[in-house]
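# quick one: sequence and predicted model below, then my questions.
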Amino acid sequence: MDRTETQKIMDVIEALGRIEDDAQCAVAATELLDNWPKLHGRLRELRQQRVQAMKHDGMTWAEIGTALGGISAARAQQIGAGHRGVKRPGAERDGAME
């Protein structure tokens, strides 16, 4: 799997930590966090569209789950239907949700 595009995003986030000026770093992090809900929603939509396309192309839910990193067929089907996952422990603390 080519992770070049996702690695670029990770690299940008890591680069924020290398900003020497504390105020500039905090402002940059705040800007990213302020935009995160919109970006998160777009990523979910993109993933759902691509899962639906894989299903349309004839893949089974189990095959799609495997392609998505080994998730269950049931979870792959939920993603295709646009259902959100349940909150994981600590999600409220760090803002992580499926």
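Perfect, thanks for sending it. Numbers count the residues shown, from 1 in each chain.
# only C-alpha atoms for contact and neighbour calcs from this point on.
Will do.
# thought A81 was touching R47?
No. Assessed by CA atoms under 8 Å, A81 is found out of contact with R47, at 10.8 Å.
# okay, those two: which has more neighbours?
R47 (16 against 13; other CA atoms under 10 Å).
# secondary structure class of G58, three-state.
coil (DSSP: H, G, I helix; E, B strand; the rest coil).
# again but with D2, I slipped
Secondary structure assignment for D2 (three-state DSSP): coil.
# show me the contacts for it.
The contact partners of D2, taken as CA atoms under 8 Å, 6 or more residues apart in numbering, number zero.
# take a look at this one as well, against the first:
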Amino acid sequence: IHALKAVAYIKKKLVIISSHVHWVVCSLGQHRLVPNVEEVLNEADARLDAVRQKIGHISEELGEEDLYQFHKAFMSGIQEYVEAVSFHHFIRHRTSAS
């Protein structure tokens, strides 16, 4: 039951963050609602660094365990992270990440 509550909480946070990202993207496109685009991108850098640290914690927790046994538990989060990093790179540099 605890795991189900944790998943529900994470899903709720993802919806909130997705809505916020959508608003920021619209704002960056218009440059009217966000007076300092660089400040917003720097804040995103800090959040992405925090996610990188969490990914490191997953790696430490699993240690020598069979990765395939647990991949369903964290793979969707890794995919979200890759999408966020790619999008952030595109907004900052106007090129796709390679």
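Great, that's in hand. These figures come from a predicted structure and were not determined experimentally.
# the residue most central in space within the second structure sits in which helix or strand?
For the second structure, Y81 is the residue whose C-alpha lies nearest the centre (CA atoms, centre = their mean; 4.1 Å). Using DSSP states H and E, Y81 of the second structure maps to helix 67-93.
# by contact count, what packs against that helix?
Packed against helix 67-93 of the second structure by the contact rule (3 or more CA pairs under 8 Å, 6 or more residues apart in numbering; DSSP states H and E) you find helix 37-62.
# state the distance from A73 of the first structure to M1 of the first structure.
Noted for A73 of the first structure: a distance of 20 Å to M1 of the first structure, by CA to CA, to the nearest Å.
# more neighbours, these two?
Legend: neighbour count by other CA under 10 Å for A73 of the first structure and M1, higher for A73 (16 against 4).
# let me know whether that one touches G65 as I believe.
Yes. Under the criterion of CA under 8 Å, A73 of the first structure makes contact with G65 at 5.2 Å.
# tell me, what's touching the two both at once?
The contact sets of A73 of the first structure and G65 do not overlap (CA under 8 Å, 6+ apart).
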